[in-house]
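> need the 3D shape of this:
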Amino acid sequence: MEKQSSPPKIFDRALLHARLRRALAKGAPDFLLARAADDLLDRLLTVKRAFPRSLDLGAPAEHFSQAIVASGRAAPLRASRLGGAVIADEEVLPFAPASFDLVVSGMALQWVNDLPGVFAQVRRILAPDGLFLACLPGGASLVELRVALAQAEEEITGGASPRVSPFVDVRDMGGLLQRAGFALPVSDIDSFTLRYDSVLGLMADLRAMGAANVLVKRAARPLRRDVLARAAQIYAERFSDPDGRVRASFEIVWISGWAPHESQQKPAKPGSATMRLEDAMKAGRRE
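Next comes the predicted model:
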């Protein structure tokens, strides 16, 4: 029998959780999670369903749980390695099939090693016609920082090391949800820009959030001071506004999908149309 290969280890999740715990203990900045929670509330208010059994998966704090309650629904079960009613790893969900009517996840799934596998597990624990709503950083996030660090390290050391974790591409999300068995998959992007006095302020915020690089193949040595100084110079030269402050791009990718149910709208079968496209166009021109 052919042995099934395990997914590659991209992220050092033990290091990740240690950093996140330290960050939370020190009062980590929560502006990204707060923005996402406001967006979640808006999305939930457009869905006319009760969702009596809901799960807040992986979130480092209670922002998403509070959004569910603010939408008029019962408080969810929180499951995370960082706290909640159930201490659980997002990569190994300890729940029975069809346990929940709603699963939400806020800014947590960007660091799992097997995102398609997590999607499949979420699909399994959703009851028929249950909803999955999640958000995670998109590929355009921190593009300026990536450019500045890579250019500075290339100039000074002759080669660039991975210093910023990769993020998801929104174009892949719909296909991954479909492969996991979700119906009606949707993905969209919330793009915005924050400004800092310098790149050092941005990097300080990232460290304070526990969001520093946790790639398994991250650079073996810390960032050299001369490289950091050159990166700050490049950042200021290429990504500053007339007032001298620098820009930092962020992208939050939102995904949603439903556990299949017979009541859901389905696409028409190929060949089932009652009028050809050519005939419809001709009819429109005659009107």
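
> could you use CA atoms for every contact and neighbour count after this?
Will do.

> around the closest residue to Gly58 other than its chain neighbours, how many other residues sit close by?
In this structure, Gly58 finds its nearest non-sequential neighbour in Ser80, 4.3 Å apart by C-alpha to C-alpha, 6 or more residues apart in numbering. Here the number of neighbours of Ser80 (other C-alpha atoms under 10 Å) works out to 21.

> again, but for Thr193
Each residue near Thr193 was counted by other C-alpha under 10 Å, and the total is 12.

> any idea which element the closest residue to it other than its chain neighbours lies in?
Excluding the flanking residues, the one nearest Thr193 by C-alpha to C-alpha, 6+ apart is Ser249, at 4.6 Å. In the assignment (DSSP states H and E), Ser249 maps to strand 246-258.

> what packs against the helix or strand just after that strand?
Following strand 246-258 in sequence order, the next helix or strand is helix 277-286 (DSSP H and E). When contacts are defined as 3 or more C-alpha pairs under 8 Å, 6 or more residues apart in numbering; DSSP states H and E, helix 277-286 packs onto no helix or strand at all.

> distance from the chain centre to helix 277-286, please.
44 Å (C-alpha atoms, centre = their mean, to the nearest Å).

> just to revisit the earlier point, ok, the residue nearest to Gly58 to Asp56 distance?
8 Å (C-alpha to C-alpha, to the nearest Å).

> could you also give me the structure for this next sequence, so I can compare it with the first?
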Amino acid sequence: MSATPATQMQIFDRALHARRRARAAAGFENHDFLIRRVADEFADRLAAVTRAFPLALDLGSHRGALALAAAEPGKIAGKIGRVVSADLSPAMLAGGTGLRIAADEERLPFRDGSFDLVASALSLHWVNDLPGALIQIRRALKPDGLFIGAMFGGETLIELRQSLAEAEIECEGGLSPRVSPFADLRDLGALMQRAGFALPVVDTDRVTVRYANLFRLMAELRGMGETNALIERRRAPLKRGTLARAAEIYAEKFGLPDGRIEATFEIVMMTGWAPHESQQKPLKPGSATTKLADALGTSERPAGEQPAGEKTPR
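Take a look at the predicted model:
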């Protein structure tokens, strides 16, 4: 596989993200509720596919997201054969089982046409070159192989972003990036097509989680390994006063009657197939053999023609 070009714009500090992921590994099971939700969704979607996947790749696996999906009783038992787990953090992999390899999603170390299935749960939003990563995933699939992925979308942590921005402007007279940018649903659909996937489908799952306060939310993000790894981040931590003001703004704008706060996680689900000649193809324009009017039980007439008995309005 080709590596990410040196000229590719770098948004994230991947080495820092790997360290943050490693730091979170030991206690990750206390903060993996979103991974478990995605694994359950993977199981539901794979259950609807009438085929087996002898060799699968769990890309950005954390502690084994695809293994969680495969373990769902009565859903996809027996559908998935061997699983290769790959993660940027060896510490995360240490908590998993089976075949494991430390690997970067931006530089996949696999030959073209290696896997029947590639799954990725909440990791791809940290890659600098998402189009390139998707292309590499598609190449790693065998013809008619399936990719199923989940990543955070544009509405994720919108409350936190607004609260931190307002507090920093108010208290420090400036603004620095504190929360990662996330891809938009429409952009991901286009990227799937650009990467060469057949029959791509993209949809979202919006999850609202309640926390005691902003500080508990930030502790959760640390436990997930999802804290700020932007290259352009301000190196100095937020001042206590600024952070306290952010907590006040958050409570004022997004607080609940019981004193708790809400945080949004938008999970974008993606599925697509490596092209194969057996797959359905869209019809060419003008190739239809049945009129839409016949299907609707109406009569067909040229555009602009008035139905009998109607007058053109003045």
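
> show me the contacts for the residue nearest to Gly58 of structure 1.
By C-alpha atoms under 8 Å, 6 or more residues apart in numbering, the contact list for Ser80 of structure 1 reads Leu57, Gly58, Ala59, Pro60, Val86, Ile87, Ala88, Asp89, Glu90.

> what does Arg245 of structure 1 give?
Contacts for Arg245 of structure 1 (C-alpha under 8 Å, 6+ apart) come out as Arg195, Tyr196, Asp197, Ser198, Ala236.

> alignment lookup: Asp38 of structure 1 to structure 2.
Matched to structure 2 by TM-score structural alignment, Asp38 of structure 1 sits across from Asp40.

> helix/strand/coil for its match?
helix (DSSP: H, G, I helix; E, B strand; the rest coil).

> can you pull out the strands in the stretch 151-300 of structure 2?
198-211, 261-273 (DSSP state E, counting those that start in this stretch).

> what is the neighbour count of the aligned residue in structure 2 for Ala220 of structure 1?
For Ala220 of structure 1, the aligned residue in structure 2 is Arg235 (criterion: TM-score structural alignment). The number of residues packed near Arg235 of structure 2 is 8, by other C-alpha under 10 Å.

> list the contacts of Arg23 of structure 2.
Residues near Arg23 of structure 2 by C-alpha under 8 Å, 6+ apart: Gly225.

> surely it is within a strand?
No. Assigned with three-state DSSP, Arg23 of structure 2 falls outside any strand and is helix.

> relative to Asn30 of structure 2, how far out is it?
Distance from Arg23 of structure 2 to Asn30 of structure 2, by C-alpha to C-alpha: 13 Å.

> check Lys281 of structure 2 too.
45 Å.

> how about the spatially most central residue of structure 2, nearest residue that isn't a chain neighbour?
In structure 2, the residue lying closest to the centroid (C-alpha atoms, centre = their mean) is Met151, at 1.2 Å. Nearest non-adjacent residue to Met151 of structure 2, counting by C-alpha to C-alpha, 6+ apart: Leu122, 4.4 Å away.

> to which residue of structure 1 is that neighbour aligned?
Aligned partner of Leu122 of structure 2 by TM-score structural alignment: Met107.

> next, count neighbours for its match.
If you count neighbours by other C-alpha under 10 Å, Met107 of structure 1 ends up with 21.

> now swap in Glu72 of structure 2 and tell me
Glu72 of structure 2, neighbours per other C-alpha under 10 Å, totals 14.

> what does Pro137 of structure 1 give?
26.

> that one pairs with which position in structure 2?
In structure 2, Pro137 of structure 1 lands on Phe152 (TM-score structural alignment).

> residues contacting that match?
Phe152 of structure 2 touches Leu122, His125, Phe182, Ala183, Phe265, Glu266, Ile267, Val268, counting by C-alpha under 8 Å, 6+ apart.

> now those in CSV, with distance to Gly225 of structure 2?
CSV is the format used below for the contacts of Phe152 of structure 2 (distance: C-alpha to C-alpha, whole Å):
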residue, distance to Gly225 of structure 2
Leu122, 11
His125, 13
Phe182, 16
Ala183, 19
Phe265, 15
Glu266, 17
Ile267, 16
Val268, 19
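
> which one of those residues is nearest to Ala48 of structure 2?
Set against Ala48 of structure 2, the nearest of those by C-alpha to C-alpha is Val268 (18.8 Å).

> preserved in structure 2, out of the contacts of Arg245 of structure 1?
Mapping the contacts of Arg245 of structure 1 onto structure 2 (both residues aligned by TM-score structural alignment, their matches' C-alpha atoms under 8 Å) leaves Arg195, Tyr196, Asp197, Ser198, Ala236 still in contact.

> I figured Ser240 of structure 1 hits Ala248, correct?
No. Look at Ser240 of structure 1 against Ala248 with C-alpha atoms under 8 Å: they stay out of range, at 9.5 Å.

> coming back round to it: got a ChimeraX select line for the buried ones in the contacts of Phe152 of structure 2?
The buried residues among the contacts of Phe152 of structure 2 can be selected in ChimeraX (16 or more other C-alpha atoms under 10 Å) with this line:
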select :122,125,182,183,265,266,267,268
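
> which of the contacts of Phe152 of structure 2 still touch in structure 1?
By both residues aligned by TM-score structural alignment, their matches' C-alpha under 8 Å, the contacts of Phe152 of structure 2 still in contact after alignment to structure 1 are Leu122, His125, Phe182, Ala183, Phe265, Glu266, Ile267, Val268.

> quick revisit: list just the nearest of the kept ones among the contacts of Arg245 of structure 1 to Phe95 of structure 1.
Using C-alpha to C-alpha, Arg195 is the member of the kept ones among the contacts of Arg245 of structure 1 that lies nearest Phe95 of structure 1, at 41.5 Å.

> quick one: map the closest one onto structure 2.
The pairwise alignment with structure 2 assigns Arg195 of structure 1 to Arg210, based on TM-score structural alignment.

> which parts of structure 1 are helices?
Under the criterion DSSP state H, structure 1 contains helices at 13-25, 31-45, 63-70, 115-125, 143-157, 170-179, 199-208, 225-238, 277-286.

> using JSON lines, lay out these together with distance to Ala96 of structure 1.
Formatted as JSON lines, these follow (distance: least, C-alpha to C-alpha, whole Å):
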{"stretch": "helix 13-25", "distance to Ala96 of structure 1": "24"}
{"stretch": "helix 31-45", "distance to Ala96 of structure 1": "24"}
{"stretch": "helix 63-70", "distance to Ala96 of structure 1": "21"}
{"stretch": "helix 115-125", "distance to Ala96 of structure 1": "6"}
{"stretch": "helix 143-157", "distance to Ala96 of structure 1": "40"}
{"stretch": "helix 170-179", "distance to Ala96 of structure 1": "20"}
{"stretch": "helix 199-208", "distance to Ala96 of structure 1": "36"}
{"stretch": "helix 225-238", "distance to Ala96 of structure 1": "48"}
{"stretch": "helix 277-286", "distance to Ala96 of structure 1": "47"}
